[in-house]
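> Please find the sequence and the predicted model below.
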Amino acid sequence: MAGAPDDRHPLFVPVVLVGGLLFGFGLAYSHMARPEVVLEFLLFEDFGLLFVLFGAAAVTGVVYALAPRVLSRAPLTGDRFERRLKSFDRNVLVGGAIFGVGWGLSGVCPGAGYASLGVGNLSILWAIGGMFLGAYLQGRWRSRSTDVAPSPTGGD
């Protein structure tokens, strides 16, 4: 199967690492790794991050539009370029609401949290710890809800 870990191009991991470092540098350079700047944006006091977000969305949109036309398959994984739509359900709504409230209260989203740690903001460890705790609790809750399946007969 194309894209399986065994079939990946040998440069897959180094390219992902460099991409992550470049992403983190961009977050730090644009000040999106500073919670106080993000909170000013969310309070409609500083619109500088709007330009950062628009620039990222524009680049992503162009790549998503052109890559399938220029390349038949992804260079490092061999996977086909295709849209992967996910259904809009209760989990998406609840997860988005929790993410939004956490982002609004702390000024930190996961990517920017790690970049903020990389620029020396050690107090961000509290927010990162909260992200890990939330992810763990959500995983436990999801596994419990899938373990408790109703019996086919409806009785004991």
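Happy to help now that I have it. On a predicted model such as this, the values are computed, not experimentally measured, just so you know. Numbering: from 1, shown residues only.
> contacts and neighbour counts: CA atoms only from here.
OK.
> Counting neighbours, what do you get for Ala135?
12 (other CA atoms under 10 Å).
> Packing partners of the helix or strand containing it?
Ala135 is part of helix 125-147 when elements are defined by DSSP states H and E. Using 3 or more CA pairs under 8 Å, 6 or more residues apart in numbering; DSSP states H and E, the elements in contact with helix 125-147 are helix 110-118.
> and the helix it packs on, which residues are buried?
Buried residues in helix 110-118, counted by 16 or more other CA atoms under 10 Å: Ala112, Gly113, Tyr114, Ala115, Ser116, Leu117.
> tell me, how many neighbours does Pro75 end up with?
Using other CA under 10 Å: Pro75 sits among 13 other residues.
> Pull the distance from stretch 100-120 to the chain's centre.
Its chain's C-alpha centre and that of stretch 100-120 lie 12 Å apart, by CA atoms, centre = their mean, to the nearest Å.
> quick one on the thing from earlier: and the angle for the helix holding Ala135 with helix 110-118?
Taking axes from the mean of the first three to the mean of the last three CA atoms, to 10 degrees, helix 125-147 and helix 110-118 form an angle of 150 degrees between their directions.
> Put this next to the first one:
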Amino acid sequence: MRLIASYIIGLIFGVGISISGMANPAKVLNFFDVAGAWDPSLIFVMGGAVVVTFIGYRFVLKRPAPMLEQKFQLPTRRDLDLPLIGGSAVFGIGWGIAGFCPGGALPALGTGKSEVFIFVAALLAGIFAVNIMNRMRQMRSATA
């Protein structure tokens, strides 16, 4: 049942990303080009997502547990640290340069365009590099 629910949720997300234009790097880059061919339409996409999420969380978190899990898995940390700020900066810079974010790039893989595959390969390489660096840091602090 979890696999089916995951598939349906991913399908809805991918269709929404595609319809909204978030899988189109030119549309995203035009959003960031405030001095040129600025396209403000993504403000409405992001605003709509925030409103739906805000309302949805109000209903969902009133339940004792999720439908397919024992308990909710919500973040407990609220502090700002260097990895969070650095990761956010790298994400924003990459989104501004490439026009893709991970959520928009995955549905765009279906276009077969090489730049999407290059972006996803770089994304995966970055994830693996961070995991390796975190393991090395943990090993160093365990031996110290």
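Cool, the structure landed. The shown structure was predicted, so the numbers you read here are calculated from the model rather than taken from an experiment.
> Got a TM-score for the pair?
Superposed pair, TM-score by TM-score structural alignment, normalised by the length of structure 2: 0.88. Supporting alignment: 140 aligned residues with a CA RMSD of 1.8 Å.
> how about the nearest residue to Ala65 of structure 2, chain neighbours excluded?
Using CA to CA, 6 or more residues apart in numbering and skipping the chain neighbours, the partner closest in space to Ala65 of structure 2 is Lys71 (4.8 Å).
> Give me the aligned partner of that neighbour over in structure 1.
Aligned by TM-score structural alignment, Lys71 of structure 2 pairs with Asp79 of structure 1.
> ok, its match touching Pro68?
No. Asp79 of structure 1 is not in contact with Pro68 according to CA atoms under 8 Å; the separation is 11.0 Å.
> Which single one of the buried residues of helix 110-118 of structure 1 is nearest to Leu21 of structure 1?
Using CA to CA, Ala115 comes nearest to Leu21 of structure 1 of the buried residues of helix 110-118 of structure 1, at 8.8 Å.
> ok, and the closest non-adjacent residue to that closest one?
Ala115 of structure 1 sits nearest to Gly24 (CA to CA, 6+ apart), 4.9 Å away.
> The aligned residue in structure 2 for that neighbour: neighbouring residues, count only.
Aligned counterpart of Gly24 of structure 1 in structure 2: Gly14 (TM-score structural alignment). Gly14 of structure 2 has 20 neighbours, counted by other CA under 10 Å.
> what helix or strand does Gly14 of structure 2 sit in?
helix 2-20.
> which of the residues in that helix are buried?
Gly14, Gly16, Ile17, Ser18, Ser20.
> Now name the helix or strand holding the counterpart of Phe91 of structure 2 in structure 1.
Using TM-score structural alignment, the partner of Phe91 of structure 2 in structure 1 is Phe99. Phe99 of structure 1 belongs to helix 90-106 when elements are defined using DSSP H and E.
> Quick check: the gap between the closest residue to Leu68 of structure 2 other than its chain neighbours and Pro66 of structure 2.
Spatial nearest neighbour of Leu68 of structure 2, excluding adjacent residues (CA to CA, 6+ apart): Arg2 at 6.6 Å. Arg2 of structure 2 sits at a distance of 12 Å from Pro66 of structure 2 (criterion: CA to CA, to the nearest Å).
> was I right about the match of Gly24 of structure 1 contacting Pro107?
Yes. Shown here, Gly14 of structure 2 and Pro107 form a contact pair, counting by CA under 8 Å, at 5.3 Å.
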